[in-house]
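Colleague: model this:
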Amino acid sequence: MKLHKESKGTIIVATILFAIISFVSVHFLEMWALLIIIPLLIIFGLVFWFFRVPNRDILDHKENVIAPVDGKVVMIKEVDEDEFIKGKAIQISIFMSPLNVHICRYPVSGNVIYKKYHPGKYLVAWHEKSSTENERTTVAIDSLTHHKVVFRQIAGYVARRIVFKCNEGDIAKAGHEFGFIKFGSRMDIFLPLDTEINCKIGDKTKGGIDIIAKMIE
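Modeller: Okay, here's the model as predicted:
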């Protein structure tokens, strides 16, 4: 299983803690040490599972809006996007549990024209106000269909590190990685009002693969 490069520090810390706690448990608890070691081993395994990098065949897209993350669609509604679009947009929100792959991908192809990091709170990621009050990043793309598409990585209650490696002027390719969020979090996508929506609340998405909407030229 291939692990994401963001896993290095977390896995080193987890390995050291596992080794220390296991040693202490065996030394002081003897035959009862397994009561500590087995649950720790499960948690240790979940850390590796969290940072997995699945093999996915990413296709080229023009009109299609691709799911940027693995997760569950928790919101589809018309909103006012005040940071970049400065007007009405359709917001699609996808919640990622700690068990989901947390690689963040471009939802559309085009040119990166805006990016900004916002410090903030750590409300639970499914909270509606997390989109504007939590730690987050905002990225905007001028798509190949000449639409402005905005998307946000949003830190959740247990997420404490957002990584986004894109810059204004970069070429974005739908389905390709641009960042990572450690542990539970959310991704919001803001689309033009005339976008054809191909998902519904409750749908499970596979990042880089599933088509969640289609841009109308």
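Colleague: rest of the way, CA atoms for contacts and neighbours
Modeller: Will do.
Colleague: Can you tell me, leaving aside adjacent residues, what's nearest to Val139?
Modeller: Lys115 (4.4 Å; Cα to Cα, 6 or more residues apart in numbering).
Colleague: next SSE after the helix or strand where the one you found lies?
Modeller: Secondary structure assignment for Lys115, by DSSP states H and E: strand 110-118. Using DSSP H and E, the next helix or strand after strand 110-118 towards the C-terminus is helix 130-133.
Colleague: quick one: contacts of that following helix?
Modeller: Here helix 130-133 makes contact (Cα atoms under 8 Å, 6 or more residues apart in numbering) with Gly120, Lys121, Tyr122, Leu123, Val124, Arg152, Ile154, Gly156, Asp188.
Colleague: let's go with 10 Å and repeat that
Modeller: The list of residues contacting helix 130-133 from outside it, by Cα atoms under 10 Å, 6 or more residues apart in numbering, reads 81-83, 93, 118-125, 127, 136-137, 152-157, 185-188.
Colleague: one more, for comparison:
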Amino acid sequence: MKLHRESKGTITVATILFIVLAVLAIYFLKMWSLLIILPLLVVYSLVFWFFRVPDRDIQDHRENVIAPVDGKVVMIKEVEETEFLKEKAIQVSIFMSPLNVHICRFPVSGKVIYKKYHPGKYLVAWHEKSSTENERTTVAVESLTNHKVVFRQIAGYVARRIVFYCNEGDDAKAGHEFGFIKFGSRMDVFLPLDTEIVCKIGDITKGGIDVIARMKD
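Modeller: Model (predicted):
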């Protein structure tokens, strides 16, 4: 199983903790040590599972808006996007549980025209105000269909680390990685009002694969 580059520090710490706790359990509990070691092994395995990098066949897209993450669609609504677009847009929000793949992908192809990191709170990721009050990043892409699309990584109550690798002027390719969020959080995508939304609330998305909307060329 291929592991994400962001896994190195976490897995190192998890390995040290597992070894130390296992040794202590064996030393003090003797024959009962398995009662501690087995649950620790499950948690240790989940750390590796969280950082997995699935092998996915990413296609080229022009009009399609691709799910940027694995997760569940929790919001589709018209909102005022005040940071970059400064106009009304359709917001599609996808919530990620700790068991989801947490690679963040470009939802559209085009050119990166804006990026910014915002420190903030750590409200639960499904809270509506988390989009504007939590620690977050905002990226905007000028799509191949000449639309401005904004998307936002949002830290949650558990997620305390957001990374994004893109810079202004970079080429964006729908479905390809631009960042990572650790341990549960949310992605918001802000689309033009005339966008055809093809997902619905409750849908389970596969990042880089599933089409969530289509924009008119």
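Colleague: Tell me the buried residues in the strand holding Lys115 of structure 1?
Modeller: Gly110, Asn111, Val112, Ile113, Tyr114, Lys115 (16 or more other Cα atoms under 10 Å).
Colleague: May I see the buried residues of stretch 197-206 of structure 1?
Modeller: Ile197, Cys199, Lys204, Thr205, Lys206.
Colleague: again but with stretch 45-56 of structure 2, I slipped
Modeller: Applying 16+ other Cα under 10 Å to stretch 45-56 of structure 2 flags Val47, Phe48, Trp49, Phe50, Phe51, Arg52 as buried.
Colleague: Likewise for stretch 59-74 of structure 1?
Modeller: 61, 63-74.
Colleague: Strands - which of the residues you listed land there?
Modeller: Asn64, Val65, Ile66, Gly71, Lys72, Val73, Val74 (DSSP state E).
Colleague: any idea where the helices of structure 1 begin and end?
Modeller: 7-29, 34-50, 130-133 (DSSP state H).
Colleague: Quick one: closest of the ones you listed to Lys148 of structure 1.
Modeller: Each of the helices of structure 1 has some distance to Lys148 of structure 1 by Cα to Cα; the shortest is helix 130-133, at 18.4 Å.
Colleague: Mean distance of the closest one to its aligned residues in structure 2, please.
Modeller: Its aligned residues in structure 2 lie a mean 0.4 Å from helix 130-133 of structure 1 after superposition (mean Cα distance after the TM-score superposition for structure 1).
Colleague: Equivalent analysis for stretch 111-118 of structure 1, please.
Modeller: Compared with structure 2 after fitting, stretch 111-118 of structure 1 deviates on average by 0.2 Å (mean Cα distance after the TM-score superposition for structure 1).
Colleague: mind checking how far that stretch is from the chain centre?
Modeller: Relative to its chain's centre, stretch 111-118 of structure 1 lies at 16 Å (Cα atoms, centre = their mean, to the nearest Å).
Colleague: so how many other residues sit close to Thr145 of structure 1?
Modeller: 15 (other Cα atoms under 10 Å).
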